[in-house]
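Undergrad: Whatever this is, show me its structure:
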Amino acid sequence: MRPQSLADVAYPKTIKSFVRRAGRTTSGQSKAFGELGPRFLLPYQPIALDFAKAFAHTADVAPANDNSSRPTVLEIGFGMGEATAHIAALLPGTNFLCCEVHEPGVGALLKRIGEQNLCNIRICAHDAVEVIDHMLPLQSLAGAHIFFPDPWHKKKHNKRRLIQAPLIAKLAARLKVGGYLHCATDWQPYAEQILEVLSAEPLLKNTAPEKHPALLGYAPKPHYRPLTKFENRGLKLGHGVWDLVFERV
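TA: The predicted model follows:
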């Protein structure tokens, strides 16, 4: 059954990009905070972010590129950082600004950064909505990733879902023309709502191939997004995964 129409959903006045979760920070994660935090953690500040300065040490990865012109992709909610680290290693010429407030997740990604010698990731452990509002200039991003956000399964909780028209309008305005927004979910009713919200944003157009009606507006999984252990387990149980990729016009 399709979710409520967007017009019927009473969105909260303040959107939050996160839900506080319980979790224990391991000794390895704590060590990563101490050793790598000063270099890879960006403090939240209500002023426009200087990308070249924030990623000043990234040029080692792709010395042929001027760091000031390297594309930057925003990731909202990276969990334990498995997919983030994979994509950053696969795309060394791209900078990744990643927002996550779950401390064990931040520690886990810092640990992966050290283990894989990644230089093109910076983490802002703060609400992504405020980061978008205050730190990201208009038309500054080459892309944005939102992978497997909390689906808030119960109908009465749908209003808590992250991907809503107000947030998408903010994100679209901060994408460069030709930039992309990639969302993925394993909950079909949420996928339908995401498709509806993104399709209604005038600054975005769907990249799903029109000549492939079987996709119904959803995109083939982009090559850079890995299959996580959680996703693989779900696919074996017959669960679906929906990717949506829209482009800034």
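Undergrad: For the rest of this, base every contact and every neighbour count on C-alpha atoms.
TA: Noted.
Undergrad: Give me the next element, helix or strand, following the longest strand belonging to the chain.
TA: Criterion DSSP state E: the longest strand present in the chain is strand 175-185. Per DSSP states H and E, the first helix or strand lying C-terminal to strand 175-185 is helix 188-200.
Undergrad: So for that following helix, what gets flagged as buried?
TA: By neighbour count with 16 or more other Cα atoms under 10 Å, helix 188-200 contains the buried residues 188-199.
Undergrad: which residues does the closest residue to residue 77 other than its chain neighbours contact?
TA: Using Cα to Cα, 6 or more residues apart in numbering and skipping residues adjacent in sequence, the residue nearest residue 77 is residue 100, 4.9 Å away. Taking Cα atoms under 8 Å, 6 or more residues apart in numbering, we find residue 100 in contact with 18, 76-79, 106, 123-128.
Undergrad: which residues of this protein fall in strands?
TA: In the chain, the segments counted as strands under DSSP E are 72-76, 95-99, 121-124, 141-147, 175-185, 204-206, 242-248.
Undergrad: gap between the residue nearest to residue 77 and residue 80?
TA: According to Cα to Cα, to the nearest Å, residue 100 and residue 80 sit 9 Å apart.
Undergrad: Quick check: neighbours shared by the two?
TA: Shared contacts of residue 100 and residue 80, counting by Cα under 8 Å, 6+ apart, come down to residue 106.
Undergrad: any residues touching stretch 186-198, and which ones?
TA: 1-3, 6, 148, 151, 163-165, 168, 184-185, 204-205, 217-218, 239-242, 244, 246.
Undergrad: one more to line up against the first:
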Amino acid sequence: MTDDIQQAPETAGEAPRLRTIKSFVMRAGRMTEGQQRGFEQGWPKFGLELADGLRDFDQMFGRRAPRTFEIGFGMGHSTLEMAAAAPEQDFIGVEVHKPGVGALLAGAMAQNLTNIRVYSCDALDVLRQCVADASLDRVLLFFPDPWHKSRHHKRRIVQAGFAELVRQKLKIGGVLHMATDWQPYAEHMLEVMSAAPGFRNLAADGTYVPRPEERPVTKFERRGERLGHGVWDLKFERID
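TA: A predicted model of the protein is given here:
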């Protein structure tokens, strides 16, 4: 679900600008009747538009609460589980795959959840255009596309530009939580984030944290564990 982050050329006196930013790879897929109904009925209640620009999420949710931003929620199972388990927190999920958006919206209505809002577009565009600086408590990036081939590594979402964008949007003390089941990508994430200014690795040994209880275990992850596949979690706190 990820693409690349690159730096645009700099001119004198200007900070580097991000260009060609995508947080996803478009996937084809037809909606089931339930997903379509969820999308049609749930979008007016939970859906947000990139074109509306910078949002006041305190006003939108009607309260000031810890706020989580999830990049690429897939079919929404983990998002729904987290939101249901933490009604005192607010969740903003972003996903381009319409069946997944429909599934999450259907689930939110079925569970009568009020602490979820959804974008269906590029998550990094949402961060840049719709999220105020220093306004997020957590950013989640679970199982992004690892782009296995060496020539495609530049397409991985976790790059220096991504780290800086997330740092800007997190509050001081806010946390970027990433997880992957591909060890070379975990090592890449660790390398990038260890070099990123303004972050502190929350792992005691400076590498990976044990799976946090608040991250739901997916069916995909359980299947991987049965096959002997590992999962690596990384948590980095904004300190500056």
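Undergrad: Would you give the TM-score for this superposition?
TA: Laid over one another, the chains give 0.90 as their TM-score (TM-score structural alignment, normalised by the length of the second structure), with 225 aligned residues with a Cα RMSD of 1.5 Å.
Undergrad: Weed out the non-buried ones from the contacts of stretch 186-198 of the first structure.
TA: 148, 151, 163-165, 168, 184-185, 204-205, 217-218, 241-242, 244, 246.
Undergrad: Go ahead and confirm residue 20 of the first structure touches residue 102.
TA: Yes - the pair residue 20 of the first structure / residue 102 is scored as a contact, 6.9 Å apart, by Cα atoms under 8 Å.
Undergrad: ok, these two, which is more surrounded?
TA: Set residue 20 of the first structure next to residue 102 and count neighbours by other Cα atoms under 10 Å: residue 102 wins out with 23 against 8.
Undergrad: Spatially, what comes nearest to the equivalent of that one over in the second structure if we skip its sequence neighbours?
TA: In the second structure, the residue paired with residue 102 of the first structure according to TM-score structural alignment is residue 97. Leaving aside its sequence neighbours, residue 97 of the second structure sits nearest to residue 27 (Cα to Cα, 6+ apart; 6.5 Å).
Undergrad: and the gap between that neighbour and residue 98 of the second structure?
TA: Residue 27 of the second structure is 9 Å from residue 98 of the second structure, by Cα to Cα.
Undergrad: more neighbours, those two?
TA: Neighbour count, other Cα under 10 Å: between residue 27 of the second structure and residue 98, residue 98 has more, with 21 against 9.
Undergrad: what sits against that one?
TA: So residue 98 of the second structure contacts 29, 31, 120 (Cα under 8 Å, 6+ apart).
Undergrad: Is it possible to get JSON lines of the residues you listed that adds neighbour count and distance to residue 216 of the second structure?
TA: Formatted as JSON lines, the contacts of residue 98 of the second structure follow (neighbours: other Cα atoms under 10 Å; distance: Cα to Cα, whole Å):
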{"residue": "29", "neighbour count": "10", "distance to residue 216 of the second structure": "24"}
{"residue": "31", "neighbour count": "17", "distance to residue 216 of the second structure": "24"}
{"residue": "120", "neighbour count": "20", "distance to residue 216 of the second structure": "22"}
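Undergrad: Now flag whichever of those residues is closest to residue 59 of the second structure.
TA: Checking those against residue 59 of the second structure by Cα to Cα gives residue 120 as the nearest, at 20.7 Å.
Undergrad: any idea what that closest one aligns with in the first structure?
TA: Counting by TM-score structural alignment, residue 120 of the second structure corresponds to residue 125 in the first structure.
Undergrad: who touches that match in this structure?
TA: 41-44, 99-103, 106.
Undergrad: can you give me the helices in the first structure?
TA: Under the criterion DSSP state H, the first structure contains helices at 27-40, 51-54, 82-90, 103-116, 128-135, 165-174, 188-200, 229-236.
Undergrad: in the fourth one, what's buried?
TA: By that I understand helix 103-116 of the first structure. For helix 103-116 of the first structure, the neighbour count (16+ other Cα under 10 Å) marks 103-113 as buried.
Undergrad: what about that helix, how far off from the second structure?
TA: Here helix 103-116 of the first structure, set against the second structure after superposition, deviates by a mean of 0.8 Å using mean Cα distance after the TM-score superposition for the first structure.
Undergrad: Ok, the second one next?
TA: Average distance, helix 51-54 of the first structure versus aligned residues of the second structure after superposition (mean Cα distance after the TM-score superposition for the first structure): 1.9 Å.
Undergrad: if we can go back for a sec, and the longest strand of the first structure, what other elements does it pack with?
TA: When contacts are defined as 3 or more Cα pairs under 8 Å, 6 or more residues apart in numbering; DSSP states H and E, strand 175-185 of the first structure packs onto strand 141-147, strand 242-248.
Undergrad: whereabouts in the second structure does that strand align?
TA: Counting by TM-score structural alignment, strand 175-185 of the first structure pairs with residues 170-180 of the second structure.
Undergrad: Contact partners for the corresponding residue of the first structure for residue 66 of the second structure?
TA: Aligning on TM-score structural alignment places residue 66 of the second structure opposite residue 71 in the first structure. Contact analysis of residue 71 of the first structure by Cα under 8 Å, 6+ apart lists 93-95, 141-142.
Undergrad: switch the cut-off to 10 Å
TA: 51, 93-96, 140-143, 176, 179 (Cα atoms under 10 Å, 6 or more residues apart in numbering).
Undergrad: next one: residue 161 of the first structure
TA: Per Cα under 10 Å, 6+ apart, neighbours of residue 161 of the first structure: 11-12, 15-18, 149-153, 190, 193-194.
Undergrad: what about the second structure, which of those residues hold up?
TA: For these, the aligned pairs still in contact in the second structure (both residues aligned by TM-score structural alignment, their matches' Cα atoms under 10 Å) are 16-18, 149-153, 190, 193-194.
Undergrad: Could you count how many residues lie near residue 173 of the first structure?
TA: When neighbours are defined as other Cα under 10 Å, residue 173 of the first structure has 19 of them.
Undergrad: what's the answer for residue 209 of the first structure, then?
TA: By other Cα under 10 Å, the residues close to residue 209 of the first structure number 14.
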